[in-house]
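Student: dropping a prediction and its sequence here:
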Amino acid sequence: MKIAFSPCPNDTFVFHAWVHGLIQSAPKLDVTYADIDITNKLATQPNNLDVLKISYAAIPWVLSEYTLLPCGGALGRGCGPLVLTKDHSADPTILSGRRVAVPSERSTAYLLFRLWAAQNVPGGVGEIVVMPFHEIMPAVRDGKLDAGLVIHEARFTYENYQLNLLQDLGNWWEKDTNLPIPLGAIIAHRSLDIAKITNWIRSSVEYAWSNPKASQEYILKHAQEMSIDVAQAHINLYVNEFTRNLGDEGYEAVFSLLGRAANEGLVPAFDLNTLRI
């Protein structure tokens, strides 16, 4: 079975057991490791991938071929994307007409940023520059860009780049909706046995929780020189009960995000009820 997910610690933690043949009856995995911007694009193009990790924001473009799975993804509280600048101002209007780096045009991070900016940045921001998320903070630090939208472990390391937090979009979303924030989703091709894939992923998550040190070597191999402490903080933040099962609250959060985005014309409109299997 062919799968694509990021080399980030939460994904390698979740899929370690399945990748290493530790889930009974699960097929062997052929893994493509790729940043979320790449997997978002792969899901909309002809490919031979069976399962992918993509942004929730990209789901409206892939529903003809793929089904959202109720497990394995990243959704929670206190884990939202951050808007960073070199400026010490807390006034979002400083972004008016400025150049801002984002990790993907179809990422949940960018979708949240657009919803937030529509309310808080008069006239809108200027140029949007898409780049791999690990390149964003150095670019802002070096003055190549005015601001950066960052995800993942940047939450724990941005001060090392002498950058300042302008807005935590997760906090904004949670205050605005009283819901967790949907970040990364797991999708599977509609031609497959969705129930079996869901069970294999859920078993992999549960193995990871029961054997938290078993995956450390695998995680650090793919974690781009990240320390074990930062990798563990990353896992603690993004792997939670929603990773095991979206449940009613998780689906409500997804419906809220994509429903609002569709109403604003930021994603194609679709029947939200088709997301729930």
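Tutor: Arrived safely. Numbers count the residues shown, from 1 in each chain.

Student: could you use CA atoms for every contact and neighbour count after this?
Tutor: Will do.

Student: the protein: strands as residue ranges?
Tutor: With DSSP state E as the criterion, the chain has strands at 2-5, 30-33, 51-55, 66-68, 74-76, 82-85, 100-102, 128-130, 147-150, 164-168, 181-189.

Student: which of these is buried the deepest?
Tutor: Highest mean neighbour count of those: strand 147-150, a mean of 28 (counted as mean count of other C-alpha atoms under 10 Å).

Student: structure B:
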Amino acid sequence: MKLSLAISPCPNDTFMFDAMLNGRIDTEGLEFEVVFKDIEELNAGLSAAEGVRPHISKASYAVLPQVADRYCALRSGSALGRGNGPLLVAGDESAATDDCSMRIAVPGMHTTANLLMERLFPHLSDKRAYLFSDIPHIVGRGECDAGVLIHEGRFVYRRYGLFLLADLGVEWERATGLPLPLGVIVADRNLPAEVAGTAERVLRRSIAYAFAHPADSLPFVREHAQELDEGVIRNHIEFFVNDYSLDIGPEGAEAVARLLDMPSATLFRA
């Protein structure tokens, strides 16, 4: 059976999916037709009223409540952990988070990064959405006063002369004591249960293979990465792919429920 799959080109996704997309593991008869999109495009594609939606997709945890009638979260494939949150950065070293007039660049209005800004800094309401990889340039040129960096951007902001205002992951952990849920893999609820279950099992097997043979995925990861520096790629994978990616577990599910203020059992595949 062939399934449509939509993921981001970021190293954590390509690292996890490499083995199942490139013939390194048994996919139990499933084939995948993959497209790569920015996270905000992925989120929008799940909630679109028209058009063909993917069978399996990467999404921000923040968008789950809006699409929970159409998609369920898989327990494998999450970007969730500690010390891996989005960073709020500014172009001016004297900038402060109590300045309500700041123009904030965010990587999409439906991203977990934006949801965290709403929770942690609700007074910073002048926000504009940009492609995540453009935000360091936008802030560096002064088109916005500050920006929220995700993916590779959080590792290289100093290259652009930017200054750290807040680590949103640290703020979340300080407030909740829980790991931070960022990204999730979702499956169309119209898929037969056995097919969704097989896809989840294959993904878990793919991630386990990547952990056991990390060098095998590097060509595929580099082919799609925004930043080609191997140190940045390695840091990205180590930050966002971990034991929670294999299985979100009870603590991870509790963190999702806390972030979204709704029971996690209603969101995950039964």
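Tutor: Yes, it's here. What you are looking at is a predicted structure, and each value in this text was computed from that prediction instead of being measured.

Student: how about the strands of structure 1 in CSV, adding distance to residue 117 of structure 1?
Tutor: CSV is the format used below for the strands of structure 1 (distance: least, C-alpha to C-alpha, whole Å):
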stretch, distance to residue 117 of structure 1
strand 2-5, 29
strand 30-33, 31
strand 51-55, 19
strand 66-68, 28
strand 74-76, 22
strand 82-85, 11
strand 100-102, 12
strand 128-130, 13
strand 147-150, 12
strand 164-168, 10
strand 181-189, 17
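
Student: out of those strands, flag the one nearest residue 202 of structure 1.
Tutor: strand 181-189 (11.5 Å; C-alpha to C-alpha).

Student: that closest one packs against which elements?
Tutor: With contacts taken as 3 or more C-alpha pairs under 8 Å, 6 or more residues apart in numbering; DSSP states H and E, strand 181-189 of structure 1 sits against strand 51-55, strand 66-68, strand 74-76, helix 108-120, helix 169-177, helix 247-263.

Student: so which of those is nearest residue 227 of structure 1?
Tutor: Of all these, the one in closest proximity to residue 227 of structure 1, counting by C-alpha to C-alpha, is strand 74-76 (20.9 Å).

Student: residues near the residue nearest to residue 185 of structure 1 when sequence neighbours are not counted, how many?
Tutor: What sits nearest to residue 185 of structure 1 in space, not counting adjacent residues and going by C-alpha to C-alpha, 6 or more residues apart in numbering, is residue 73, at 4.6 Å. By other C-alpha atoms under 10 Å, 30 other residues sit near residue 73 of structure 1.

Student: show me what contacts residue 73 of structure 1?
Tutor: Residues in contact with residue 73 of structure 1 (C-alpha atoms under 8 Å, 6 or more residues apart in numbering) are 53, 183, 184, 185, 186, 239, 242, 243.

Student: go again with 10 Å.
Tutor: Applying C-alpha atoms under 10 Å, 6 or more residues apart in numbering to residue 73 of structure 1 gives the contacts 10-11, 14, 53-56, 182-187, 201, 238-240, 242-246.

Student: closest one to residue 222 of structure 1 among the strands of structure 1?
Tutor: Proximity to residue 222 of structure 1 (C-alpha to C-alpha) singles out strand 30-33 among the strands of structure 1, at 8.8 Å.

Student: using CSV, please lay out the helices and strands packed on strand 181-189 of structure 1 together with distance to residue 228 of structure 1.
Tutor: Shown next, in CSV, are those (distance: least, C-alpha to C-alpha, whole Å):
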stretch, distance to residue 228 of structure 1
strand 51-55, 23
strand 66-68, 31
strand 74-76, 20
helix 108-120, 25
helix 169-177, 24
helix 247-263, 29
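
Student: closest one to residue 270 of structure 1 among the strands of structure 1?
Tutor: Closest approach to residue 270 of structure 1 among the strands of structure 1 is made by strand 66-68 (13.5 Å; C-alpha to C-alpha).

Student: would you check the span in structure 2 matched by that closest one?
Tutor: Aligned by TM-score structural alignment, strand 66-68 of structure 1 falls on residues 71-73 of structure 2.

Student: same deal with stretch 4-22 of structure 1?
Tutor: Using TM-score structural alignment, stretch 4-22 of structure 1 corresponds to residues 6-24 of structure 2.

Student: show me how far that stretch is from its chain's centre.
Tutor: Distance, stretch centre to chain centre, for stretch 6-24 of structure 2: 13 Å (C-alpha atoms, centre = their mean, to the nearest Å).

Student: mind listing what's buried along that stretch?
Tutor: 6-21 (16 or more other C-alpha atoms under 10 Å).

Student: what does stretch 41-51 of structure 2 give?
Tutor: By 16+ other C-alpha under 10 Å, the buried positions in stretch 41-51 of structure 2 come out as 41, 42, 43, 45, 46, 47.

Student: kindly report the same for stretch 188-206 of structure 2.
Tutor: By neighbour count on 16+ other C-alpha under 10 Å, the buried set for stretch 188-206 of structure 2 is 188, 189, 196, 197, 199, 200, 201, 202, 203, 204, 205, 206.

Student: cool, and stretch 107-121 of structure 1?
Tutor: Buried residues in stretch 107-121 of structure 1 (16+ other C-alpha under 10 Å): 107, 108, 109, 110, 111, 112, 113, 114, 115, 116, 117, 121.

Student: which residue in structure 1 aligns with residue 229 of structure 2?
Tutor: Alignment note: residue 229 of structure 2 maps to residue 227 in structure 1; criterion TM-score structural alignment.

Student: pull the contacting residues for residue 88 of structure 1.
Tutor: 163, 164, 165, 166.

Student: how close does it sit to residue 142 of structure 1?
Tutor: 16 Å (C-alpha to C-alpha, to the nearest Å).

Student: please apply the same query to residue 89 of structure 1.
Tutor: When C-alpha to C-alpha is the yardstick, residue 89 of structure 1 and residue 142 of structure 1 sit 18 Å from each other.

Student: next: residue 100 of structure 1.
Tutor: According to C-alpha to C-alpha, residue 100 of structure 1 and residue 142 of structure 1 sit 13 Å apart.

Student: check residue 57 of structure 1 too.
Tutor: For residue 57 of structure 1, the distance to residue 142 of structure 1 - C-alpha to C-alpha - is 29 Å.
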